[in-house]
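Undergrad: the sequence isn't on hand, but the structure is:
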């Protein structure tokens, strides 16, 4: 449900959204994707790795992809997110998420 809210907010801001249910699925999608500009991920995810590990891999493999991480129980500073990414603590406001995505996309 939380993923749906975030995906809807990003789509409402005018961006195409591809959802993944785990970090493993996200990596599979990214390997076959032609053009991805931003990774928006929760830190707590099912699968073999969490969102922070996913962000590090994405940063290493696809350095042009900007990163936004979120969590309700793990708190980071923006400087802790790879690639000068951003961290949004939950609950975040939809307008803040949309503004953050827009800033990173430009």
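TA: The structure has been received and is ready for your questions. What you see is a predicted model, and the numbers here were worked out from it, not measured in a lab.
Undergrad: hey, let's count contacts and neighbours off CA atoms from now on
TA: Will do.
Undergrad: wait, residue 43 sits on residue 75?
TA: No - Residue 43 is beyond contact range of residue 75, at 9.5 Å (criterion: C-alpha atoms under 8 Å).
Undergrad: what about these two, which has more around it?
TA: residue 43 (23 against 15; other C-alpha atoms under 10 Å).
Undergrad: residue 103 and residue 96, how far apart?
TA: 10 Å (C-alpha to C-alpha, to the nearest Å).
Undergrad: here's the one I want to compare it with:
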């Protein structure tokens, strides 16, 4: 499945098993005009990604229930949907640069969603559009 929607599309998938935190992140993006999809685990996230090729940003927590943690999900997204902007977050020990997929950003919890938006804006300027 290819991605034909321009990278500049304001569509994000939030993958977070802590419901209250996920709701806060979803509200933040929706209040700024983003289309937001949400998942509580990697399996839900993959199903959403497979149905919605317009998703351009994935923000995932590392610690999640199920067979695939957020780091493995980030690698899956990078392989299957290469142009997607990836943010990997955790309140545990930092994820090393070597453990992250290419062009992914690690953010320790708590993180500043305004900073995330600035990083998205900067990244979109440097990504070639198809």
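TA: Everything's here; your move. These figures come from a predicted structure and were not determined experimentally.
Undergrad: counterpart of residue 70 of the second structure over in the first structure?
TA: Taking TM-score structural alignment, the alignment pairs residue 70 of the second structure with residue 51 from the first structure.
Undergrad: distance of that match from residue 24 of the first structure?
TA: 10 Å.
Undergrad: look at the two and report which has more neighbours.
TA: Each of residue 51 of the first structure and residue 24 has its neighbours counted (other C-alpha under 10 Å); residue 51 has more, 24 against 18.
Undergrad: residue 26 of the first structure versus the more buried one, what's the distance?
TA: On the measure of C-alpha to C-alpha, residue 51 of the first structure and residue 26 of the first structure end up 10 Å apart.
Undergrad: ok, residue 102 of the first structure next?
TA: Residue 102 of the first structure is 21 Å from residue 26 of the first structure, by C-alpha to C-alpha.
Undergrad: compute the number of surrounding residues for residue 44 of the first structure.
TA: 18.
Undergrad: next: the one 3 residues further on.
TA: Under the neighbour criterion other C-alpha under 10 Å, residue 47 of the first structure is assigned a count of 11.
Undergrad: again, but for residue 54 of the first structure
TA: A count of nearby residues for residue 54 of the first structure, using other C-alpha under 10 Å, gives 23.
Undergrad: is it fair to say it lies in a helix?
TA: Yes - read with DSSP: H, G, I helix; E, B strand; the rest coil, residue 54 of the first structure is one of the residues of a helix.
Undergrad: thought it was touching residue 23?
TA: Yes - using C-alpha under 8 Å, residue 54 of the first structure is in contact with residue 23, at 6.0 Å.
Undergrad: map residue 75 of the first structure onto the second structure.
TA: That one, residue 75 of the first structure, aligns with residue 94 by TM-score structural alignment.
Undergrad: how about its match: what's its closest non-neighbour residue?
TA: Excluding the flanking residues, the one nearest residue 94 of the second structure by C-alpha to C-alpha, 6 or more residues apart in numbering is residue 108, at 6.7 Å.
Undergrad: the one you found matches what in the first structure?
TA: By TM-score structural alignment, residue 108 of the second structure lines up with residue 89.
Undergrad: ok, so what distance separates its match from residue 13 of the first structure?
TA: Distance from residue 89 of the first structure to residue 13 of the first structure, by C-alpha to C-alpha: 20 Å.
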